[in-house]
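Asker: Fold the following for me, if possible:
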Amino acid sequence: MKQISTLLSWVFLPLFTPIYGLLIVLYLPVQSSSFVASESLYMLDPAVKFLFLLLFLVFIVMAPGLSLVVLRLNKTITSLQMESREERLTPIAIMTFYCLVLYLFLMFQAENAMIPSVIKAMVVGGALGAGTAYFITKKIKISLHGMGMGSLFGFVYMFSLPLEQAPIAMLITVLLAGGIVLAGRLFLKAHTLKEVGLGYLLGFASQVICIYFYP
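Answerer: Just a heads-up that it's a prediction; the model follows:
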């Protein structure tokens, strides 16, 4: 059980959950009830989908990941798991920074790029969640895995609202995956129930708020 919990912790690292969310909304064969909203991103050109995935991979996975490795090498953090609450502050600030950089990059593209608002709102939600987690972490060791899984469910949930037929099976799968990952974090004694619950709530709320209010 310990090996499975550890494996799940690595597979569902907070850096990876935005990629999982993007894969779901880009390749889930669904129909939108609104042409203006064009929420059914399944119909996007494959080259455009690849570009979105590449951008997220660079700004949300590779750049923060390399930054964590540098922090580990110069002993700013003692491990990539960041078990100490104090050690988490700098990595969380770095994640917030890269989310903002990605958002600015998307915003300053040509107007005819037609970047879906739900994707831009997702990045803003990531920055909001990480920025809030920075200040919470000064008081309590909030679960970043919880925040990642909450963000994933919040994003997929908000994406599903305008669709003609909600992908119930996918929503249930994402919800169950979050529960399993958080149960694993509790089993490993990496967090308390309060810490994983607060992290999940923060991740979910940040995505719901940003996507709902994004113009």
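
Asker: contacts, neighbours, all on C-alpha from now
Answerer: Will do.

Asker: Test my guess that residue 150 contacts residue 204.
Answerer: Yes: if you go by CA atoms under 8 Å, residue 150 and residue 204 touch, sitting 4.3 Å apart.

Asker: Name the residue in these two with the higher neighbour count.
Answerer: More neighbours surround residue 150 than the other of residue 150 and residue 204, with 28 against 25 (other CA atoms under 10 Å).

Asker: What are the contacting residues of the helix or strand containing the more buried one?
Answerer: Using DSSP states H and E, residue 150 sits in helix 144-160. The contact list for helix 144-160 (CA atoms under 8 Å, 6 or more residues apart in numbering) reads 9, 12-15, 17-18, 20-21, 24-25, 39, 118, 122, 126, 129, 166-167, 171, 174-175, 177-178, 181-182, 196-208, 211-212.

Asker: Alongside the first, I'd like the structure of this one:
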Amino acid sequence: MGLFLRAISYISHPLFIPLAGTIAYFIITPKYSPLELQSGNILPIFILTIIIPIVSYLILRNIGVVRSIFMPSIKERRYPLLIHIGLLLMIVYEVIPNNFVMEIHYYFLGLTVAAIAALFTLLFKVKCSLHLMGLGSLFMFLTALSIHFEINITLALSILTVFIGLVASSRLYLKAHSKAELVIGFCIGFISQLLLVRFWL
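Answerer: Now for the predicted structure:
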């Protein structure tokens, strides 16, 4: 059971959330999306939100700034979050304008707001769950897409809800977060997307 919950923590790592939302959009949308538009968004987002952060993590670990990919301490989270915010802003201002998709644009704005909020909580010595923050963002985004396109994705949302519960259980089992930190993380992600939904829904 412990191995399963540990694997859940790796699978649900916040690094995968930006790409997951982007791919989900192209699967859900009924709008025609040529292959060039899809690859023009997915490929650079994959590089900027997964490849570069992994390389950055290896560099930060080698110089002793971080010790684990899960960044267990408040001090370890500052530089990775700053890098993450910088990369998200690069996507918002450099990648998306060249392959403009309104829904993805606001999704990434929401992710940026959530990351800034998570960085801000560190000032108050609060280590909110980045796993739940990412999943909260993804859940709200998928819900909004379902309403926006009037498509029933109840099954997908139900599976995601169960997965969120598993991730929360995993983080508690591994003693990575308290219940309050999990709730705060989920709320930051959920609300950051909710605040921007009115601009495109």
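
Asker: TM-score for these two?
Answerer: Once superposed, the chains reach a TM-score of 0.93 (TM-score structural alignment, normalised by the length of the second structure), with 200 aligned residues with a CA RMSD of 1.7 Å.

Asker: re earlier: in terms of secondary structure, what does whichever helix or strand comes after the helix holding residue 150 of the first structure contact?
Answerer: Per DSSP H and E, the first helix or strand lying C-terminal to helix 144-160 of the first structure is helix 168-187. Secondary-structure packing of helix 168-187 of the first structure (3 or more CA pairs under 8 Å, 6 or more residues apart in numbering; DSSP states H and E): helix 2-11, helix 144-160.

Asker: Kindly reformat the ones you listed as a markdown table and extend each row with distance to residue 190 of the first structure.
Answerer: Shown next, in a markdown table, are those (distance: least, CA to CA, whole Å):
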| stretch | distance to residue 190 of the first structure |
| --- | --- |
| helix 2-11 | 10 |
| helix 144-160 | 10 |
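
Asker: Quick check: which of the ones you listed is buried the most?
Answerer: Comparing these on average neighbours per residue, with mean count of other CA atoms under 10 Å, the densest one is helix 144-160 at a mean of 27.

Asker: Give me the mean deviation of that one from the second structure.
Answerer: Helix 144-160 of the first structure, aligned to the second structure and superposed, deviates on average by 0.9 Å (mean CA distance after the TM-score superposition for the first structure).

Asker: what span of the second structure lines up against that helix?
Answerer: Mapping helix 144-160 of the first structure onto the second structure (TM-score structural alignment) gives residues 130-146.

Asker: Leaving out chain neighbours, which residue sits closest to residue 33 of the second structure?
Answerer: residue 26 (7.3 Å; CA to CA, 6 or more residues apart in numbering).

Asker: again with residue 200 of the second structure
Answerer: Nearest one to residue 200 of the second structure, counting by CA to CA, 6+ apart, is residue 103 at 6.6 Å.

Asker: what lines up against that neighbour once you look at the first structure?
Answerer: Aligning on TM-score structural alignment places residue 103 of the second structure opposite residue 118 in the first structure.

Asker: Quickly find the element holding that match.
Answerer: Assessed by DSSP H and E, residue 118 of the first structure sits inside helix 117-137.

Asker: returning to what we had before: next up, the contacts around the match of residue 103 of the second structure.
Answerer: Residues near residue 118 of the first structure by CA under 8 Å, 6+ apart: 39, 159, 211.

Asker: Quickly note the distance from it to residue 61 of the first structure.
Answerer: Note on residue 118 of the first structure: its distance to residue 61 of the first structure, by CA to CA, to the nearest Å, is 20 Å.

Asker: Give the aligned range of stretch 169-187 of the second structure in the first structure.
Answerer: So stretch 169-187 of the second structure sits over residues 183-201 in the first structure, by TM-score structural alignment.

Asker: residues making contact with the matching stretch?
Answerer: Contact partners of stretch 183-201 of the first structure, identified using CA under 8 Å, 6+ apart, comprise 2, 4-6, 8-9, 83, 140-151, 182.

Asker: Next: stretch 11-20 of the second structure.
Answerer: Here stretch 11-20 of the second structure makes contact (CA under 8 Å, 6+ apart) with 42, 45-46, 49-50, 53, 108, 111, 130-131, 133-135, 138, 167.

Asker: excluding its backbone neighbours, what's nearest residue 118 of the second structure?
Answerer: Of all residues not flanking residue 118 of the second structure in the chain, residue 128 sits nearest, at 6.7 Å (CA to CA, 6+ apart).

Asker: what secondary structure does residue 72 of the second structure sit in?
Answerer: Reduced to three states with DSSP: H, G, I helix; E, B strand; the rest coil, the structure at residue 72 of the second structure is coil.

Asker: That one matches what in the first structure?
Answerer: Per TM-score structural alignment, residue 72 of the second structure is aligned with residue 83.

Asker: quick one, what contacts that match?
Answerer: Applying CA under 8 Å, 6+ apart, the residues contacting residue 83 of the first structure are residue 190.

Asker: picking up where we left off before, buried ones in the host helix or strand of the residue nearest to residue 33 of the second structure?
Answerer: For residue 26 of the second structure, the element it lies in under DSSP H and E is helix 17-28. With burial defined by 16 or more other CA atoms under 10 Å, the residues of helix 17-28 of the second structure counted as buried are 17-19, 21-22, 25-26.
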